[in-house]
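Trainee: mind looking at a prediction? Sequence and model below.
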Amino acid sequence: MTRDPSLEAFCAFYNKLDKTCTNRLAEFYTEDVSFRDPWHRIEGREALIRYFDTLYARVGECRFTFAERLRDGDQAFVRWTLTVTHPALAGGDPVTVDGCSYLRFEAERVREHHDYFDAGALLYEHVPLLGGAIRYLKRRLD
């Protein structure tokens, strides 16, 4: 299977995404983009830029390792592993979570972006007190 240039460029951009390059989002997203993750629904590129500026303000390392990618027409799916460091999570140690993204392209830029991942594994399990309670409950369910 051949790799799609627009999808590959998108993945390459995310591999280097940090607080210094959110101004490049216009290269990859349409003006009326709809973005969703487990915590937010963002409408419009300017709102997405503000969200990412806030999100990445205190992030240390943020690295995506992309696995399978599939594009059919204007739709694409990408499976990834995120490794992130943040002073408020896991004592600043790296946190890793697997996820995937559904993307819908328009004129080779993303018009719809929906991230799917375990929000607890990324955030809640690494917050003092709350994390211990969630890990305890997960062990009880096993």
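Mentor: Thanks, I have the structure now. Because the structure is a prediction, the values reported are computed rather than measured.
Trainee: C-alpha only now, for contacts and for neighbours.
Mentor: Fine.
Trainee: helices along this structure, start to end?
Mentor: For the chain, helices defined by DSSP state H occupy the ranges 5-15, 45-56, 119-122, 130-141.
Trainee: make JSON lines from those helices and add distance to residue 100 and mean neighbour count to it.
Mentor: Below are those laid out as JSON lines (distance: least, Cα to Cα, whole Å; neighbours: other Cα atoms under 10 Å):
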{"stretch": "helix 5-15", "distance to residue 100": "12", "mean neighbour count": "16"}
{"stretch": "helix 45-56", "distance to residue 100": "18", "mean neighbour count": "16"}
{"stretch": "helix 119-122", "distance to residue 100": "13", "mean neighbour count": "16"}
{"stretch": "helix 130-141", "distance to residue 100": "22", "mean neighbour count": "12"}
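Trainee: next, the one to line up against it:
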Amino acid sequence: MNGDLFGFDTADPLDVIERPGAVAELQDAMHRWPERLREIFDVERALSMRAGMSEVDATRDAVERTFAIAHYLGSRMLYFPGAEKLRLALRDMEIHRLQGRVSVEELARRFSLTPASIYHIIRTETERTRAKLQGRLFD
């Protein structure tokens, strides 16, 4: 063990990627991987290649990240919300962050919402933040 964050040695399974022709062998062997793990690998590899990595480096990076995710989250039932829910959550966090610095009317224009929606988001995010910081005395 090399004592990394995830408690496993990431170098061992990755050494195979360095051999000539290993990328093609990996693609052939991936049919034994669960479908979601293959999808995670494909996304990681595509992002690495988009960032300018070579095919071998992108594959190595994707394998390393996929192994880390599988090691950390493996054997758990997971739900990943759709991207739209994540976008809305990030939008609401940004509205909450900007409150008091930018007028409600400007926030409504910027995010294509009504002022009433902005007030609702600010109230909800404030309650969420307060509950996180203070906890709840009575449930």
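Mentor: Everything's here; your move. Remember, predicted model here, so these are calculated numbers, not experimental data.
Trainee: need the TM-score from the superposition.
Mentor: The TM-score (TM-score structural alignment, normalised by the length of structure 2) is 0.26; 54 aligned residues with a Cα RMSD of 4.2 Å.
Trainee: any chance of the helices of structure 1 in CSV, plus distance to residue 65 of structure 1?
Mentor: Shown next, in CSV, are those (distance: least, Cα to Cα, whole Å):
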stretch, distance to residue 65 of structure 1
helix 5-15, 7
helix 45-56, 18
helix 119-122, 15
helix 130-141, 25
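Trainee: can you say which of these is nearest to residue 104 of structure 1?
Mentor: Of all the helices of structure 1, it is helix 5-15 that lies closest to residue 104 of structure 1, at 10.4 Å by Cα to Cα.
Trainee: and the nearest residue to residue 75 of structure 1 once chain neighbours are set aside, what does it touch?
Mentor: Spatially, and ignoring its direct neighbours in sequence, residue 75 of structure 1 is nearest to residue 104 (4.5 Å; Cα to Cα, 6 or more residues apart in numbering). For residue 104 of structure 1, the contact set (Cα atoms under 8 Å, 6 or more residues apart in numbering) comprises 74-76, 110-113.
Trainee: name the member of those residues with the most neighbours.
Mentor: Neighbour count (other Cα atoms under 10 Å) singles out residue 110 as the most crowded of the contacts of residue 104 of structure 1, with 27 neighbours.
Trainee: that one: what's it in contact with?
Mentor: For residue 110 of structure 1, the contacting residues are 28-30, 33, 103-104, by Cα under 8 Å, 6+ apart.
Trainee: okay, now the spatially closest residue to it that is not a sequence neighbour: neighbour count?
Mentor: Distances taken as Cα to Cα, 6+ apart put residue 29 closest to residue 110 of structure 1, at 4.6 Å, once the chain neighbours are dropped. Counted with other Cα under 10 Å, residues neighbouring residue 29 of structure 1 total 24.
Trainee: I'm done for today, thanks for sticking with me.
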